[in-house]
Structure formats: C-alpha cells, structure tokens
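Asks: Okay, predicted coordinates and the sequence, questions at the end:
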Amino acid sequence: MARSIDYGNLMHRAMRGLIQSVLEDVAQHGLPGAHHFFITFDTTHPDVAIADWLRARYPAEMTVVIQHWFENLEVTDDGFSVTLNFGNAPEPLVIPFDAVRTFVDPSVEFGLRFETHDDADDEDEDDEDDLPEADEKPHEAEVVSLDKFRK
C-alpha cells in the first residue's frame, strides 16, 4: 500500500493537545473570567475511572461541567483527573483524552467533537475503512451548537 499522510490522526492528536494545554493552564491558574467546560466522554473506555454508581447511571457516555466547584485537577499526557461535586458528594474522575468525545467552552462558543473510532477493528480492515467519518471531510473539528446543552 502506498504511504500517505494520516490527516485524521494528526488532527486528533492536535485537538487533544489543545485540550491538554487548556486544562494544564486551568490546573495552574484556575478558570479565567466566564470560561467553563462541558466535557463529554465515553464511560466504556477501559481507562476511565469513575464511581460504580456513576458508571451505572451513565453506562455509555457522560457529560461533566468544570465551572464553579472542582478540585485536584491534574493533567498528564494521557488524560486528566479531577474531583467534581455530585449532589454535595465529591467524586474523583479519571478521564483519558482518548475517551473524550466533545469539549465545549460555551463562554466563547468554542467546541471540538471527536468522531468515534473502534480500535479493535484496526487490524481487520483497510486503512481507509479505519478513518473516522469526518476524515472524509476537509476538517475533523467542528463547533458544537450551544443549544445542545441548554434546557
């Protein structure tokens, strides 16, 4: 097979690097101004660590908000951990960047969405079939409408 540039994978790494940089800054300096984040992640990812009751309540995906109350935000090259308040009960969460599906900062109308990709199929399919759906378009990131998060 001819060698080619895997733009989809490069974009995923760049977008995850952006999230990592943003969260590292927040871990060091706190949230500036009105910034806050809605982060949706795949709760079935093997490296996600959440309480059993949260996994039971959110068996496929979960959206967390980092805004008013959060503690112990730590960021690594692979993901982040944070303690969030669920009904006056602090719960630690460990979220790998590979599990993140959306990252939205509604204060500035910024958002990233990652297309889902099943790594288990990588060995059985051609490279073209492995690319996320958005890879066939000129870009993989897109702004998520804020209406999705409003009630």
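Replies: The structure has been received and is ready for your questions. Only a predicted model underlies this, so the values are computations on that prediction, with no experimental measurement involved. Residues are numbered from 1 along each chain as shown.

Asks: hey, let's count contacts and neighbours off CA atoms from now on
Replies: Noted.

Asks: could you pull out the strands for this structure?
Replies: 37-42, 61-66, 70-75, 79-85, 90-96, 100-105, 110-113 (DSSP state E).

Asks: List the contacts of the shortest one.
Replies: Contacts made with strand 110-113 from outside it, assessed by Cα atoms under 8 Å, 6 or more residues apart in numbering, are listed as 15, 101-105, 140-144.

Asks: Among these, find me the one that's closest to Gly33.
Replies: Taking Cα to Cα as the measure, Gly33 lies nearest Asp105 of the contacts of strand 110-113, at 11.9 Å.

Asks: what about the closest one, neighbour count?
Replies: 19 (other Cα atoms under 10 Å).

Asks: what's the answer for Pro96, then?
Replies: Other residues close to Pro96 by other Cα under 10 Å number 21.

Asks: let's bring in a second one:
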Amino acid sequence: MGRTIDYGNLMHDAMRSLIRKVLQDIADNGLPGAHHFFITFDTSHPDAELADWLSDRYPDEMTVVIQHWFDGLQVTDDGFFITLNFGEAPEPLYIPYDAIRTFVDPSVEFGLRFEQQEDGDKSADDAEDLTQTEESELEVEEEPVKAAEIVSLDSFRKT
C-alpha cells in the first residue's frame, strides 16, 4: 500500500491551530465586541481536567460558554486552561484541543465541528496518537454565500 496524504487530520490540525490563535488573542486582549464562544468538548478525554462533579454530570461531553465572565485563560500548544462560573461556583478547567468537538462564535455565525469516526478495536496505544491513526472529517459552518447578481454588460458596450 502506498503513502497517502491524510487531508482530514491536516485540516483538523489547521483548525485546532486557528482555535489556539483565537484563544491566545483573547487571553492577550480580551473579547472584542459581541464575540463569544460555545465550545463543546469530550469530558472523557484522558487529558481533560475538570471537577469530579462536572465529569459525573457530563460523562460524555459538555458545552462551555466563554462570554461575560472567565478568568485565568492560559493557552498552550496542546490545550487551554480557564476558570468558568458554574452556578456561582468558579471551576478551573483544562480543555485539550483534541477533545474539542465544536467551536462556535455565534456573533459572526462561525463554527467548526470535528467529526470523529467510531474507534472499534483501537488499543490504548492507538488512542494516544489520534492524529496518526484516526480518519476524520471537518465541517466548517459559516453564513451561506448569497447568490451572485448577474449584470448585463450590454449597457457598457460602445456601439
């Protein structure tokens, strides 16, 4: 079998890099204007860090909102640390980029969704390096492009 280009994982890496850059800008400069984020992530990811009561309540995935109040946003190459308020109880979280399933900024109708295939017989070693072993698809959700207006050039022609 010959070598192939793994476009799915290359796109995932590029989109996770985009998320990292956006979050680093927010850490450095704060949220501009009406921007805010809904981030859904896999709470069972081995590198995700969250309070036991949160992982008990959300054993598969949860969505966090970064908007009005957040603290301690620290962005790393592999994920980010943030403290969010859950019912008047601040809780620190660590969310690895590999755990992110969706990233949405509804203020500009932008969103990313990372599709993951079921990993039937993967061993623990395989699961540690998903970028090398998992085929994935990426959907980019943006505002639909409006139909182009057709302009007749006849009125501009010299006779």
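Replies: Structure's in. What do you need? Quick caveat: nothing in here was measured; it's all calculated off a predicted structure.

Asks: hang on, the earlier thing: which among the contacts of strand 110-113 of structure 1 end up buried?
Replies: 15, 101-105, 140-141, 144 (16 or more other Cα atoms under 10 Å).

Asks: farthest-separated two in those?
Replies: Farthest pair in those, by Cα to Cα: Asp105 and Glu140, 17.7 Å.

Asks: want to throw the strands of structure 1 into CSV with distance to Leu31 of structure 1?
Replies: What follows is the strands of structure 1, written out as CSV (distance: least, Cα to Cα, whole Å):
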stretch, distance to Leu31 of structure 1
strand 37-42, 10
strand 61-66, 9
strand 70-75, 10
strand 79-85, 14
strand 90-96, 19
strand 100-105, 11
strand 110-113, 15
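
Asks: Nearest to Glu128 of structure 1, out of these?
Replies: strand 110-113 (20.4 Å).

Asks: which of the residues in that closest one are buried?
Replies: Under 16+ other Cα under 10 Å, the buried positions of strand 110-113 of structure 1 are 111-113.

Asks: Now flag whichever of those residues is closest to His35 of structure 1.
Replies: Gly111 (12.4 Å).

Asks: who's in contact with Phe114 of structure 2?
Replies: Here Phe114 of structure 2 is in contact with 12, 100-102, 136-139 (criterion: Cα under 8 Å, 6+ apart).

Asks: change it to 10 Å
Replies: Neighbouring residues of Phe114 of structure 2 by Cα atoms under 10 Å, 6 or more residues apart in numbering: 8, 11-12, 15-16, 98-103, 136-140.

Asks: before we move on, what about Val64 of structure 1?
Replies: By Cα under 10 Å, 6+ apart, the neighbours of Val64 of structure 1 are 37-41, 84, 86, 93, 103.

Asks: from the middle of its chain, how far away would the helix ranked longest in structure 2 be?
Replies: The longest helix of structure 2 (DSSP state H) is helix 7-29. Averaging C-alpha positions (Cα atoms, centre = their mean, to the nearest Å) puts helix 7-29 of structure 2 8 Å from its chain's average.

Asks: average offset between that helix and structure 1?
Replies: Taken against structure 1, helix 7-29 of structure 2 registers an average deviation of 0.3 Å after superposition, with mean Cα distance after the TM-score superposition for structure 1.

Asks: Just tell me which of the strands of structure 1 ends up closest to Arg55 of structure 1.
Replies: strand 61-66 (8.7 Å).
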